[in-house]
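Q: only geometry, no sequence info:
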């Protein structure tokens, strides 16, 4: 088996699994309970909060644990937008954001907010000039994803935050694909909200976190809840959160961007004489572990199914969009035709991926081309 679908999810690390088991057995109390067992669980929870904050480069007071990155995006966007609605009801985002961001925007539109959804340029980025031109007196929030999960383009978050600060606009960044895998230090302390997901970094599914700057005004979505500062209800999953924290630290320590770049270059080298094309950004704004690709005349679904038969696991875009007719928003946002979008597929790997894995992927892709040629003859 060759697993190269890390943008969809990463296998849970052994350290995270052992941590989950240990905490579940030894610290089973409800962290909201006032007795010793609850206090012990509370200490584990707060230690994990500090670990996640340290990994992100922010203060622990701004970290709130959620059930997923999706929930984190919904909480951050809705709570910040509603809290600042008296100033205005205009929000800027991109056309290629995660499904959860679009869901939050759709909800706000029903409440009278105006949403500007900007396209990507040929680099797979949102243009700073386009954002500048979209800003108006009513603009209260800019929401842009750090690393696109489909083509791996890195957005100019520092410039976006600088622009937002100039006009006193709140800024939310979806960091699900970058947290613990790519440096956030350049903007983490300046942003108003960020979102992370455990299963992208080797932690358990059903666990995530949202960071909201302590000075950022945010409304409670459901007033009266008591857990996680009132932002999210429900008994906190202490074992899952502890596993999330150790997985994040482990991933940050093990991630080797140079190794990832080497793997990417090897794949491109092995496919140099093939008709496959990479849908990518320039090297300086490209996360190397995500390879958006396409081949003229073949649908990404066909590529995925053929490789699946060989025990090679890729995707045709974001797993959260797997049931859509296209499967990807990024290249549509870049101006590609819908038929070209259907030809899209994605290979994504991690620091645990080997050169041999990449070689097998390339061999599988080349076999598809050869089989197709044989069928045409």
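A: Cool, the structure landed. Values in this document were obtained by computation on a predicted structure and should not be read as measured data.
Q: contacts and neighbour counts: CA atoms only from here.
A: OK.
Q: Which stretches in the stretch 1-150 of the chain count as strands?
A: 2-3, 63-66, 90-94, 114-118, 139-145 (DSSP state E, counting those that start in this stretch).
Q: Just send the ones you listed back as a markdown table, with distance to residue 362 too.
A: Converted to a markdown table, these look like this (distance: least, Cα to Cα, whole Å):
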| stretch | distance to residue 362 |
| --- | --- |
| strand 2-3 | 11 |
| strand 63-66 | 38 |
| strand 90-94 | 32 |
| strand 114-118 | 34 |
| strand 139-145 | 29 |
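Q: Between those strands, which one is closest to residue 82.
A: strand 139-145 (9.9 Å; Cα to Cα).
Q: Could you list the buried residues of the following helix or strand past the closest one?
A: Once strand 139-145 ends, the next helix or strand along the chain (criterion: DSSP states H and E) is helix 157-166. Buried residues in helix 157-166, counted by 16 or more other Cα atoms under 10 Å: 157, 160-164.
Q: Give me the angle between the very next helix or strand once past helix 157-166 and strand 90-94.
A: Where DSSP H and E defines the elements, the next helix or strand beyond helix 157-166 is strand 170-174. Counting by axes from the mean of the first three to the mean of the last three Cα atoms, to 10 degrees, strand 170-174 lies at 30 degrees to strand 90-94.
Q: Check the secondary structure at residue 248 for me.
A: Using DSSP: H, G, I helix; E, B strand; the rest coil, the structure places residue 248 in helix.
Q: residues in contact with it?
A: By Cα atoms under 8 Å, 6 or more residues apart in numbering, the residues touching residue 248 are 52, 55, 179-180, 198, 201-203.
Q: Mind checking which of the residues you listed are buried?
A: Counted by 16+ other Cα under 10 Å, those give 52, 55, 179-180, 198, 201-203 as buried.
Q: in a helix, that's where residue 202 is, yeah?
A: No: using three-state DSSP, the secondary structure at residue 202 is coil, not a helix.
Q: related to what we said a few turns ago, let me have the buried ones among the contacts of residue 248 in CSV, extended by distance to residue 268.
A: What follows is these, written out as CSV (distance: Cα to Cα, whole Å):
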residue, distance to residue 268
52, 35
55, 32
179, 26
180, 26
198, 30
201, 25
202, 27
203, 30
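Q: let's bring in a second one:
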């Protein structure tokens, strides 16, 4: 199987797995315990926070570990809203957020908040003028993802955040797809909280992180009488956190080289795809995109069908965000950027990682070409048959 679905999840790296096993065996203590075993575990937890903070140009004390990005976004957004001391106000988000954020805003709407959804253009870029017009006196928070998980568009968070901060509006960003792929400097990004995920960067599943802006007087969702700044309750999963930090260090160290390599691979694959006798449409921003995410449409073939045929042929691709796969509804990012229902259903996503090599491209092209050939031959045969009967 050639794996082309790294935006959904990545295999854990050998180094991260080695760290996980080592810490599990030798540093099993509860980091809240006062004895030496607990102190050793706490030191690893603190070192891991320092490592993650180093990748963000942040202070370790502002990094908090969670069970994953979905929990990160939930806790971060509620912690920011809790700082206001009110349970109402106006919120802004986009139509192309990950389902975890989108569903959270539905919950907030039910709780009494008013929610506006800012449009995106044909490339998935937030309409900045519309955003400016949406901000009101009672607007308190916006959540805008850094990189779209389906077409890879990068939002200009620094510009968006600067404007929102001028208006006194807090900004949360889902940085799951940008972390390790493009630079994230929380000192210049103009955000108040970001969500990260371990399993998207060759770390273990079940782990994520949040950075909270120390300039905001956030309040935790679950108050702790002993520690008012404890982000979440529970015993920290030290081995998983240590493996996540290891993966984060590795991916950020190799980021420039690896993303350049993936860009070359992407360009070569696209060059070969366009040589085929079938139309291929690339769904991407002309300039602001991450190279590891490639959104495609092959007009005339349903994405779900193409994905299943690829799986049979030994190619793992997707029809979009893993949390949306299997839904009967057309792809939300596609409809948000102006595609009709049929075009939205044609969408497939390829997302590249360190296992993907140039030598795989001929196999990928051969398998995809065979699927397209069989499909369109069958379509043309049915058309001829229908023409003869009428």
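A: Okay, I see it. None of the values given here were measured: they were computed from a predicted structure.
Q: what TM-score comes out when they're superposed?
A: The TM-score (TM-score structural alignment, normalised by the length of structure 1) is 0.95; 376 aligned residues with a Cα RMSD of 1.8 Å.
Q: could I get the strands of the stretch 1-150 of structure 1 as TSV with mean neighbour count and distance to residue 297 of structure 1?
A: Converted to TSV, the strands of the stretch 1-150 of structure 1 look like this (neighbours: other Cα atoms under 10 Å; distance: least, Cα to Cα, whole Å):
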stretch	mean neighbour count	distance to residue 297 of structure 1
strand 2-3	19	25
strand 63-66	26	42
strand 90-94	23	28
strand 114-118	19	29
strand 139-145	26	31
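Q: Compare the ones you listed and give me the one nearest residue 251 of structure 1.
A: So among the strands of the stretch 1-150 of structure 1, strand 2-3 is nearest, using Cα to Cα, at 17.2 Å.
Q: can you give me the strands in the stretch 201-350 of structure 2?
A: Counting by DSSP E, counting those that start in this stretch, the strands of the stretch 201-350 of structure 2 are 208-212, 281-283, 293-297, 315-316, 347-351.
Q: Report the mean deviation for the fourth one after fitting onto structure 1.
A: Right, strand 315-316 of structure 2. In the superposition with structure 1, the aligned residues lie an average of 0.6 Å away from strand 315-316 of structure 2, counting by mean Cα distance after the TM-score superposition for structure 1.
Q: Same question for the first one.
A: On the superposed models, the aligned residues of structure 1 are on average 0.6 Å from strand 208-212 of structure 2, with distances taken as mean Cα distance after the TM-score superposition for structure 1.
Q: Return the distance of the residue nearest to residue 205 of structure 1 when sequence neighbours are not counted relative to residue 177 of structure 1.
A: Once flanking residues are discounted, residue 205 of structure 1 sits nearest to residue 199: 4.9 Å by Cα to Cα, 6 or more residues apart in numbering. When distance is defined by Cα to Cα, to the nearest Å, residue 199 of structure 1 is 10 Å away from residue 177 of structure 1.
Q: Ok, residue 287 of structure 1 next?
A: Distance from residue 287 of structure 1 to residue 177 of structure 1, by Cα to Cα: 10 Å.
Q: joint contacts of the two?
A: With Cα under 8 Å, 6+ apart, residue 287 of structure 1 and residue 177 have common neighbours residue 147.
Q: my read: residue 121 of structure 1 touches residue 127, true?
A: Yes: using Cα atoms under 8 Å, residue 121 of structure 1 and residue 127 qualify as a contacting pair, with a distance of 6.6 Å.
Q: higher neighbour count, the two?
A: Neighbour count, other Cα atoms under 10 Å: between residue 121 of structure 1 and residue 127, residue 127 has more, with 19 against 15.
Q: is it true that the more buried one touches residue 133?
A: No: using Cα under 8 Å as the test, residue 127 of structure 1 is too far from residue 133 to be in contact (9.9 Å).
Q: Map the residue nearest to residue 205 of structure 1 across to structure 2 for me.
A: Counting by TM-score structural alignment, residue 199 of structure 1 corresponds to residue 199 in structure 2.
Q: secondary structure class for its match?
A: Going by three-state DSSP: residue 199 of structure 2 is coil.
Q: can you pull the contacts of it?
A: 9-12, 205-207, 244.
Q: how about residue 317 of structure 2, what's its partner in structure 1?
A: Residue pairing (TM-score structural alignment): residue 317 of structure 2 is matched to residue 314 of structure 1.
Q: burial of that match, as a residue count?
A: There are 26 residues near residue 314 of structure 1, going by other Cα under 10 Å.
Q: Surely residue 117 of structure 1 and residue 93 touch.
A: Yes: the pair formed by residue 117 of structure 1 and residue 93 meets the contact definition of Cα under 8 Å, at 5.0 Å.
Q: Flag every buried residue along the longest helix anywhere in structure 2.
A: Ranked by residue count and defined by DSSP state H, the top helix of structure 2 is helix 361-389. Neighbour-count burial for helix 361-389 of structure 2, counted by 16+ other Cα under 10 Å, picks out 361, 364-365, 367-369, 371-372, 375.
Q: So which of the residues you listed is the closest to residue 71 of structure 2?
A: Of those, the one sitting nearest to residue 71 of structure 2 (Cα to Cα) turns out to be residue 364, at 35.7 Å.
Q: To which residue of structure 1 is the closest one aligned?
A: Match for residue 364 of structure 2 (TM-score structural alignment): residue 361.
Q: For that match, which non-adjacent residue is spatially closest?
A: Residue 361 of structure 1's closest residue in space is residue 312 (Cα to Cα, 6+ apart), at 6.8 Å.
Q: Tell me which residues touch that neighbour, please.
A: Residue 312 of structure 1 neighbours (Cα under 8 Å, 6+ apart): 1-4, 361.
Q: can you do 7 Å?
A: 1-3, 361 (Cα atoms under 7 Å, 6 or more residues apart in numbering).
Q: Over to residue 19 of structure 1?
A: Applying Cα under 7 Å, 6+ apart, the residues contacting residue 19 of structure 1 are 242-243.
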